[in-house]
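> coords below, sequence missing:
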């Protein structure tokens, strides 16, 4: 979900691989939970190109500047990319017929989805520079709302997993467990790229095999 209205002509910082370049907003589309920003950027050779970036990436850059923590927003972007690669490895070991996708225009509240023949698993990545994830539960609530919305219009079973590099407050873990007791496949996983895949893979497998 974006927290800023981007305007045509606005100058923004844009991640390009491991670098950061300046871009100019050329258009905006999508609702506030899945807003995409069309940007005009200059390439190294002096040419220009048009790219589309999730507004959430630009939001993170703005928050980082406000908090005077240079580089944190780029770390969040890299975290999401690393998570996508890790999840592909996990799903490959679960079911060779898996597929994956990014959110479409009608979807909101998640960063990436993976499919097996029987289930769709949506993931929301939250990279934090703070040691502990926010205890208020808003990210879990947003993911739950996303799962309910998708489940209402598809026949495939849906699971939602919130993945973070921060410590997970006990209260949030308990809320997810209570949701599962109600028959909702809602999970929280702590994962960092340098910590291996075992714990994340265990939760993914539980989400894939979850029965109401």
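Thanks, I have it. The structure presented is a predicted model; accordingly, all values stated were derived computationally and were not measured. Numbers count the residues shown, from 1 in each chain.

> for the rest of this, base every contact and every neighbour count on C-alpha atoms.
OK.

> what comes up buried for the longest helix along the chain?
Longest helix in the chain, counting residues (DSSP state H): helix 72-94. For helix 72-94, the neighbour count (16 or more other C-alpha atoms under 10 Å) marks 72-80, 83-84, 86-87, 90-91 as buried.

> packing partners for that helix?
helix 55-67, strand 119-126, helix 198-208 (3 or more C-alpha pairs under 8 Å, 6 or more residues apart in numbering; DSSP states H and E).

> just tell me which of those ends up closest to residue 13.
helix 55-67 (7.1 Å; C-alpha to C-alpha).

> run the angle between the closest one and helix 72-94 for me.
140 degrees (axes from the mean of the first three to the mean of the last three C-alpha atoms, to 10 degrees).

> tell me what helix 55-67 is packed against?
strand 11-16, helix 72-94.

> nearest to residue 129, out of those?
Of all the helices and strands packed on helix 55-67, helix 72-94 sits nearest to residue 129, with 6.7 Å by C-alpha to C-alpha.

> starting at the chain centroid, how far to the closest one?
In this view, helix 72-94 has its centroid 9 Å away from the chain centroid, taken as C-alpha atoms, centre = their mean, to the nearest Å.

> please compare the first structure with the one that follows:
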């Protein structure tokens, strides 16, 4: 449930990963955990687009803290959708018997969502997509720590996780993930851009599929 009501015409901040974008409430639908707030977002080129947001995802973003450039949320959303298609393509290649789909903005329990979720024959694949409008940004190790907390939950089947970003993954973040794996936490990071052919994503995904999960 949301702690506030969203009225048509309200100016609010819209979350996407580490980005906050200004938007205007234009409507809502659903109720309870299914409530979606419709927000009109400036695409930055004179056009706007109306996008649905879970009300609970808006609660923590309504304090001023800096805005992302117009269109940042939309770019991140499109990156996530393209990544979902690429993951599906790779998985169908690497697991011939798999006939599933990649879920976008999937629910993990009552209070958590994951950008992409895949049900595989023997494990869950949790994927967090991090798109940055600033080409000089790099993946923050705090994102890895947050994903580790997701993996501490008990899932059936057990879960492995990927963090995929359009930014460069510097050695600090890669080493951080490697140390997690050495301690039994199945977490990988990879850089991926639309149009990539042979990618870090394919290699990281292959390792995640082979990883021997304790228990």
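Received, thanks. Predicted model, so just to flag it, every value in this text is computed and none were measured.

> pull out the buried positions in the strand of greatest length in structure 1.
The longest strand of structure 1 (DSSP state E) is strand 19-29. By 16+ other C-alpha under 10 Å, the buried positions in strand 19-29 of structure 1 come out as 23, 24, 25, 26, 27, 28.

> residue 58 of structure 1 versus the fourth one, what's the distance?
Yep, that's residue 26 of structure 1 we're talking about. According to C-alpha to C-alpha, to the nearest Å, residue 26 of structure 1 stands 14 Å off from residue 58 of structure 1.

> what do you get for the second one?
Here the distance between residue 24 of structure 1 and residue 58 of structure 1 works out to 12 Å (C-alpha to C-alpha).

> mutual contacts of those two, please.
residue 12 (C-alpha atoms under 8 Å, 6 or more residues apart in numbering).

> surely residue 123 of structure 2 meets residue 158?
Yes - here residue 123 of structure 2 lies in contact with residue 158, judged by C-alpha atoms under 8 Å, at a distance of 5.2 Å.

> if we can go back for a sec, show me which pair in the buried residues of helix 72-94 of structure 1 is furthest apart.
Checked with C-alpha to C-alpha, the buried residues of helix 72-94 of structure 1 reach their widest spread between 72 and 91, with 28.4 Å between them.

> so residue 112 of structure 1 touches residue 123, yeah?
Yes - look at residue 112 of structure 1 against residue 123 with C-alpha under 8 Å: they come within range, at 5.5 Å.

> which one's more surrounded, those two?
Shown here are residue 112 of structure 1 and residue 123; by other C-alpha atoms under 10 Å, residue 123 has more neighbours (25 against 19).

> and for residue 10 of structure 1, the neighbour number?
Residue 10 of structure 1: 12 neighbours (other C-alpha under 10 Å).

> for it, give its distance to residue 182 of structure 1.
For residue 10 of structure 1 relative to residue 182 of structure 1 (C-alpha to C-alpha), the value is 46 Å.

> count of residues packed around the closest residue to residue 134 of structure 1 other than its chain neighbours?
Closest residue to residue 134 of structure 1 apart from its sequence neighbours, by C-alpha to C-alpha, 6 or more residues apart in numbering: residue 169 at 7.9 Å. By other C-alpha under 10 Å, the residues close to residue 169 of structure 1 number 14.

> how about residue 169 of structure 1, what does it touch?
Contacts of residue 169 of structure 1 by C-alpha under 8 Å, 6+ apart are 132, 133, 134, 135.
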